[in-house]
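1. Have a look at this fold, sequence not included:
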């Protein structure tokens, strides 16, 4: 029989890109490929393991033994800003802010998304409920039976293909709710799935033929959905100060952006 796995995550010396830290919270810029907390198939090597090693026993325990300090999540291959709570009071405050989704408070979550095609207007909103996919249980889908989900988007830049027509766009997205895979599901539902998203945009692979050679190479090398959590704003749980951070695009998305611009 395989050896038993401890239910309590252990600290692991995993490098963290720390954007901000004090006695109440820590903000990190999560790299691609890093799972947020232990789960089936990912019992170790997660952000939680790294946080335990860095913060010791100071992380909030409200989230449970496998999710100390965790108040929100990013997909494994989504990069960008995350905040974790270092005590229970901070956890309660941050959880309330995320539950409010910025409707009445200071919370802001901004994402940069490279999507196929160009929307027919400069900005818009996808208001469509999300639930588990009826057949593919690892996926989410827009379903009438789902929970409310609202994503606001605006076009930051359009990229032309080899024929001179728009083939992709850089979108800035703001979340008003926080459903699993929300941006990925909503943009696919709107006809503009994320570049590199093999789950929600596989039928768009033929679009890659419209890209120039450098853009095609950058997309092939990406190996993930082109999504980055670039903006995070919160109210500090102790002082009430409004804190705001931005994280630049990681190298792989910068390469994709440069290559897409070169095909214009």
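-> Sure thing, it's come through. Everything numeric in this text was worked out from a predicted model, so none of it was measured. Numbering: from 1, shown residues only.
2. all contacts plus neighbour counts: C-alpha atoms, from now on.
-> Will do.
3. Tell me how many other residues crowd residue 121.
-> 8 (other C-alpha atoms under 10 Å).
4. Contacts only, for residue 15.
-> residue 50 (C-alpha atoms under 8 Å, 6 or more residues apart in numbering).
5. mind checking the SS state of it?
-> coil (DSSP: H, G, I helix; E, B strand; the rest coil).
6. For it, give its distance to residue 34.
-> The gap separating residue 15 from residue 34 is 11 Å, by C-alpha to C-alpha, to the nearest Å.
7. structure B:
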């Protein structure tokens, strides 16, 4: 089963390329009155198609876009006529640097390494996350054995978890392992089980969610279920525990087993069942019940409650069957304990 990835390598690469191809230096965009219609970030994105709207928002947040000499304060503000100056910094070097970041290593040999990634750590460097990533940590931990495996920008990476999703990940240390692991993910010969704590509970209590997923036409950082196009996605789920009134649970613990691994697959699929991950800032679609909010606050949950709990595969070089389990991290474990009292 492919990774929830939660972002697949090719999908994320398409995002990164936008930044890699953008110009740098000073650019001037003149807006006449008839051009200044709508949000300033959206209007400017139409005038500079080589730059994504998200990148323009980031430049505004950094104070790098001014109008007639005054910094733009809000990307969502209405566009006004005038001369807009873009101060675009040069791209960051593509090659990540080793950093002495502690890792929880579950398994390691000459070919691959399996780690328990904490929430808050990105898998590899990208725009706005140039350091502190798993790749930076792996480069320090593994040394020269990791260099260039799978590409300079993402050495060793064959799948991903979102920055704020915790749990088990595997990285390759040799070309043979990288090719073998990539093949396993491509054919879905990977056991992947995620634990989600959800708002309410999906119905029925056990089932399969199918639905093609594509990047949202309204927000390119967000994924959405689509009727046409997109990539086929299948998630098998089971409600392991429901919390609150039996007739209408306030929250649930849901185990998700992936048949495919599309961008944000679990988060999108659970939200489509009306049971998004608790704490999900992107797909949450409304606040949970007050007792659940209180439990989240007491647990200190500051991210989506999603954890990659199981990773199983056949070692691509030695042929050994490997399976790794990771217990819920403290924030999710504490939250579950609080929910059990509802």
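-> Received the coordinates, thanks. As the structure is a prediction and not an experimental result, all values here were calculated from the model.
8. ok, which stretches of the first structure are helices?
-> In the first structure, the helices defined using DSSP state H lie at 47-55, 88-100, 182-189, 213-222, 251-262.
9. would a markdown table of these with mean neighbour count be doable?
-> Below are the helices of the first structure laid out as a markdown table (neighbours: other C-alpha atoms under 10 Å):
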| stretch | mean neighbour count |
| --- | --- |
| helix 47-55 | 21 |
| helix 88-100 | 19 |
| helix 182-189 | 22 |
| helix 213-222 | 17 |
| helix 251-262 | 18 |
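10. how about those helices in JSON lines, adding distance to residue 11 of the first structure?
-> What follows is those, written out as JSON lines (distance: least, C-alpha to C-alpha, whole Å):
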{"stretch": "helix 47-55", "distance to residue 11 of the first structure": "4"}
{"stretch": "helix 88-100", "distance to residue 11 of the first structure": "20"}
{"stretch": "helix 182-189", "distance to residue 11 of the first structure": "30"}
{"stretch": "helix 213-222", "distance to residue 11 of the first structure": "29"}
{"stretch": "helix 251-262", "distance to residue 11 of the first structure": "28"}
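11. Residue 238 of the first structure: which of the ones you listed is closest?
-> The closest of the helices of the first structure to residue 238 of the first structure is helix 88-100. By C-alpha to C-alpha, the value is 7.2 Å.
12. and that closest one, which stretch of the second structure?
-> Alignment of helix 88-100 of the first structure against the second structure: residues 175-187, by TM-score structural alignment.
13. which residues are in contact with the matching stretch?
-> 1-3, 111-112, 149-150, 156-158, 171-172, 190, 313, 316-317.
14. again with stretch 137-151 of the second structure
-> So stretch 137-151 of the second structure is contacted by 97-103, 155-158, 172-175, 178 (C-alpha under 8 Å, 6+ apart).
15. Next: stretch 148-166 of the first structure.
-> With C-alpha under 8 Å, 6+ apart as the criterion, stretch 148-166 of the first structure contacts 117-119, 122-130, 167-179, 182-183, 186, 210-212, 260-261, 263-264.
16. Would you list the buried entries among these?
-> By neighbour count, with 16 or more other C-alpha atoms under 10 Å, those hold 117-119, 128-130, 167-179, 182-183, 186, 210-212, 260-261, 263-264 as buried.
17. Could you tell me which of those belong to strands?
-> Using DSSP state E, the members of those that fall in strands are 130, 167-175.
18. want to throw those residues into TSV with distance to residue 191 of the first structure?
-> Output for these, formatted as TSV (distance: C-alpha to C-alpha, whole Å):
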residue	distance to residue 191 of the first structure
130	16
167	12
168	12
169	12
170	14
171	13
172	16
173	15
174	18
175	18
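19. Distance of the residue nearest to the spatial centre of the second structure relative to residue 314 of the second structure?
-> With distances taken as C-alpha atoms, centre = their mean, residue 162 lies nearest the centre of the second structure, 2.7 Å away. Using C-alpha to C-alpha, residue 162 of the second structure is found at 24 Å from residue 314 of the second structure.
20. now swap in residue 154 of the second structure and tell me
-> If you go by C-alpha to C-alpha, the gap between residue 154 of the second structure and residue 314 of the second structure works out to 23 Å.
21. quick one, which of the two is more surrounded?
-> residue 154 (23 against 17).
22. show me the contacts for the equivalent of the more buried one over in the first structure.
-> Using TM-score structural alignment as the criterion, residue 154 of the second structure maps onto residue 67 of the first structure. For residue 67 of the first structure, the contact set (C-alpha under 8 Å, 6+ apart) comprises 37-38, 48, 61.
23. repeat that for 7 Å
-> 37, 48 (C-alpha atoms under 7 Å, 6 or more residues apart in numbering).
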